[in-house]
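next comes the sequence, and after it the predicted model I'd like to discuss.
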Amino acid sequence: MIKQGEQRLVPKLRFKGFSEDWEQCKLGELGKDYSGLTGKTKKDFGHGESLYVPYKNIFNNHIVDVDNLEKVNVSSKQNKVKYGDIFFTISSEVPEEVGMSSVIGKDINNLYLNSFSFGLRPYEKSELDMIFSSYLFRTLTFRKKMYILAQGISRYNISKANVMKLEIALPSVNEQKKIGRLLYKLDSMITLHNLKKEKIEKLKLDLVRRLDFSLIEESDEVVLGDLIEIKSGYGFKSEEFSNNGIPLVRISDIDSGIVKKPGTFIKEDSKYIDFLIKSGDYLIAMSGATTGKIGRYTLNHDAYCNQRIGIIRGIENKIDNNYLEYVLHSSKFQHYISTQWGAGAQPNINLKQIKDYKLRLPKLSEQKLIGSIFANLNRQKDIHKVEQLLSLKELYLNKLFI
């Protein structure tokens, strides 16, 4: 029974018919942890009769994409993955990418887990809905707990033992199912509109290819650094995060060519003025699994930029800002970025590498013509529908969970 003055353990938003408090428990009470592949060398991967879940599959998907598993040769005893297992990444170059989660929603024979993640297998008696859990561990509330656990300087790691001590709040299984199904349906709508958005993106490139800009090949090569202003973000500490103030854009907010409405805030301070993002700026992920990912900031208010993100702003009369989008999304630029770290190395780029990119630039009038194609197609409702659905999902993740 709740005593007078005690705060109830309930979310801000609920389905009708549910009123009881959520119950707190530690992850270690829900299931048993296990390690990923051990004792493997490079020659063991890319062939064999077994499959494993790659790090990026976990990072990019709250439910494992079973069409993107990779081969591995397993001859010794290793921990096999089972339906319903929950995975957490344990290492990254930025703290906000540590502890990303995913669940496996299909039984696959001889499936294993990559070496840089660990698994949690729920006990049969634990009442944890799989789809609900796939969203629970990606909420900002839980992610903040992971940030605190991240240890390191140039590379961040988390301890499996410490993760298992983390506390979470759970509703009844019926309420879990309601929440999980709602968010899953919303994700399905986002996927549908993303497919339409991808068609628009393809149309952009096809239209540009059909235009005859002969002067591009005849023009001199220039370096991107002469056309843009670029700077990186600041390493804000998790203890500085607030529920109000100036929005803080993190790497995870860059999605599908746009920047989602941030769910984290920092109290305004003049010492952070150099890290402000303006509407129309382009952001680029500079480290981790999504290095090279581009998003355009279109919100009407300024935001702070977190570390390992580059802020790119076109210089007026040198490059059209809409044309700059074409440059940054081009396969040539993306390929260039992907070649800036060594084979097997953790993806990582710096400002100089971005500025050193060479391109042939058409005259400004032609840039504006190409840029106008992008601007007009960007106004298509499917692109903005994705933004709206992503914002709605963010709202639900913040309000439906504790």
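Received the coordinates, thanks.

contacts, neighbours, all on C-alpha from now
Will do.

and the residue nearest to Lys178 when sequence neighbours are not counted, how far from Met130?
Closest residue to Lys178 apart from its sequence neighbours, by CA to CA, 6 or more residues apart in numbering: Phe15 at 7.7 Å. For Phe15, the distance to Met130 equals 19 Å [CA to CA, to the nearest Å].

before we move on, the earlier item: secondary structure element for the residue nearest to Lys178?
Following DSSP states H and E, one finds Phe15 outside all helices and strands.

before we move on, the earlier item: Phe15 and Met130: who's more crowded?
Taking other CA atoms under 10 Å, Phe15 and Met130 do not tie; Met130 has more neighbours (21 against 10).

let's verify the residue of the chain positioned farthest from its centre: helix, strand, or coil?
Most distant from the centre of the chain: Gln4, at 41.3 Å, with distances by CA atoms, centre = their mean. Under DSSP: H, G, I helix; E, B strand; the rest coil, the three-state class of Gln4 is coil.

now do the strands in the stretch 1-150 of the chain.
23-26, 31-35, 45-53, 70-72, 86-89, 91-92, 101-103, 111-113, 117-122 (DSSP state E, counting those that start in this stretch).

next up, a structure to set beside the first:
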Amino acid sequence: MSENEKKVPKRRFKEFENAEEWEQFKLEDLCSIVTKQTGFDYSATIKPSLQAEVSDTTYPFIQNKDFSGMNINLDTDFFIPKDIAEKFPKILLDKPAILISISGKIGNVGFYRLDNKAFIGGAVGICKLLDASDGVLIVYELSSDIGQLHFSSLTKASSHANITVEDIRKLPIKIPKSVKEKELIGMFFSSLDNLITLHQRKLEKMKVLKKAYLTDMFPVEGEHKPKLRFAGFTDDWEQYKLGDLGEVVMNRRIFKEQTSDEGDVPFYKIGTFGSEPDAFISRKLFEEYKLKYPYPEKGDILISASGSIGRTVEYMGKDEYFQDSNIVWLKHDNRIINSFLKQFYSIVKWSGLEGSTIKRLYNKNILDTPILLPKPEEQKKIGQFFIELDNLITPHQRKLEKLQNIKKAYLNEMFI
């Protein structure tokens, strides 16, 4: 009999390794489930300029984007006047409840356990707990890969994916019989979440700091000097178009039949750009194409021309190949320094794309984009400054990703 059939997780706290099996329920056995209430006019929501101005007369309006796990955002985009909200008690929360997104990001799960009252949006299933102590475990179980697979299997094949309240009622939930085991699991994941939140905040602060420096160290529109400069630089920056400085180039086209799932040289498509490759080309083809056709030099800044338009990756000199037309770079002269160009790309407004519904960055968009340039010496100073700042940000990003992966692994081992 498998561990799943025995209703025992792969990993348990030592004192419970030989303890009794977990109990299986349907979600409806553990809570009463409701969603939006008939008769409520959602145009009654208001968007205040400041939450403080309305906090005494309104409740926060919680939508499916406002919760994730243990985190609930009460500083939301919309609020509900109290006199209107109190006419709909089913969706006005003041006790612990599980929140489940039933439209949009299906399966996003949160735990509402605050004393403050909040009004819940229509795309959210509300599970009012019969026993509040079950809430933490239910959230973590539904957030695990197994829990998310249940949501995936329920998603309707339609242009607007959604699940129903009836679907939610039947979700399988397995929880320990022992109150102490419940508490230990909840404490363990709460501690892990607190650590993740700490690193998220540190990372966000560093990103905000970088954004502030980018704003001050590049000229605002209509100006030719930045607000903040290194000592010794006073000249106006010169106006160009990127097309004045170089041309857009790309690797030679690689056809699907020339790739394989394994091989010598990674081939990055737009979907794997900046992450892990899922295709490879032969060493022979790579060496031939690298010699005959355009290929980036170390330090060149590669640009995504579709998908997440304008995303950049610095080419570090490894043996790699990139999808033509979707991944491009500017082959330029020595008037521009790559470390400066990389930061410019992070704040650029591409020509012809403002207010456009176009989902592609064409060569013309890149070449017609205006850029203000200081002398190369100042570019080097600016580029080096942001390299050092990025070197402070990167460890926080990696630590956060590591903790998130650890949490995911534990979720999958400590729940059934």
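Perfect, thanks for sending it. Treat the numbers as computed from the prediction; the structure is a model and nothing was measured.

mind checking the TM-score on these two?
Superposed pair, TM-score by TM-score structural alignment, normalised by the length of structure 1: 0.64. Supporting alignment: 339 aligned residues with a CA RMSD of 5.1 Å.

for Asn321 of structure 1, which of the strands of the stretch 1-150 of structure 1 is the nearest?
Smallest distance to Asn321 of structure 1 across the strands of the stretch 1-150 of structure 1 (CA to CA): 32.4 Å, for strand 91-92.

for structure 1, which segments count as helices?
27-30, 55-60, 130-136, 140-149, 160-164, 173-210, 214-218, 321-329, 331-338, 351-355, 364-378, 381-399 (DSSP state H).

so which of these is the most surrounded?
helix 130-136 (a mean of 22; mean count of other CA atoms under 10 Å).

relative to the whole chain's centre, how far out is that helix?
Put simply, helix 130-136 of structure 1 sits 17 Å off its chain's centre (CA atoms, centre = their mean, to the nearest Å).

before we move on, back to that, identify the residues contacting the residue farthest from the centre of structure 1.
Applying CA atoms under 8 Å, 6 or more residues apart in numbering to Gln4 of structure 1 gives no contacts.

for Leu69 of structure 1, same thing?
With CA under 8 Å, 6+ apart, Leu69 of structure 1 has these contacts: Leu51, Tyr52, Val53, Pro54, Asn57.

if I look at Ile370 of structure 1, how far off is Leu113 of structure 1?
For Ile370 of structure 1 relative to Leu113 of structure 1 (CA to CA), the value is 45 Å.

how about Lys12 of structure 1?
Lys12 of structure 1 is 36 Å from Leu113 of structure 1, by CA to CA.

then Gly46 of structure 1?
For Gly46 of structure 1 relative to Leu113 of structure 1 (CA to CA), the value is 14 Å.

which position in structure 1 aligns with Gln63 of structure 2?
Residue pairing (TM-score structural alignment): Gln63 of structure 2 is matched to Pro54 of structure 1.

need the contact list for that match.
Leu69, Glu70, Leu113, Asn114.

one more time with 7 Å, if that's ok
Leu69, Glu70, Asn114 (CA atoms under 7 Å, 6 or more residues apart in numbering).

the second one and Gly48 touch, don't they?
No: the pair Glu70 of structure 1 / Gly48 is not scored as a contact, 9.6 Å apart, by CA atoms under 7 Å.

more crowded one of those two?
The neighbour count for Glu70 of structure 1 versus Gly48, taken as other CA under 10 Å, is higher for Glu70 (18 against 13).

who's in contact with that one?
Applying CA under 7 Å, 6+ apart, the residues near Glu70 of structure 1 are Gly46, Leu51, Tyr52, Val53, Pro54.

selection in ChimeraX covering whichever of these are buried, please.
Here is the ChimeraX command that selects the buried residues among the contacts of Glu70 of structure 1 (16 or more other CA atoms under 10 Å):
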select :51,52,53,54
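
what is the nearest of the contacts of Glu70 of structure 1 to Gly152 of structure 1?
Pro54 (22.7 Å).

and that closest one, how far is that from Asp65 of structure 1?
10 Å.

now swap in Asp187 of structure 1 and tell me
For Asp187 of structure 1, the distance to Asp65 of structure 1 - CA to CA - is 14 Å.

swap in Val10 of structure 1?
32 Å.

could you do Ser172 of structure 1 as well?
For Ser172 of structure 1 relative to Asp65 of structure 1 (CA to CA), the value is 28 Å.

go on, Leu377 of structure 1?
According to CA to CA, Leu377 of structure 1 and Asp65 of structure 1 sit 30 Å apart.

now Gly280 of structure 1
33 Å.

how near is the counterpart of Tyr140 of structure 2 in structure 1 to Asn398 of structure 1?
In structure 1, Tyr140 of structure 2 lines up with Tyr135, judged by TM-score structural alignment. Distance of Tyr135 of structure 1 to Asn398 of structure 1, given as CA to CA: 11 Å.
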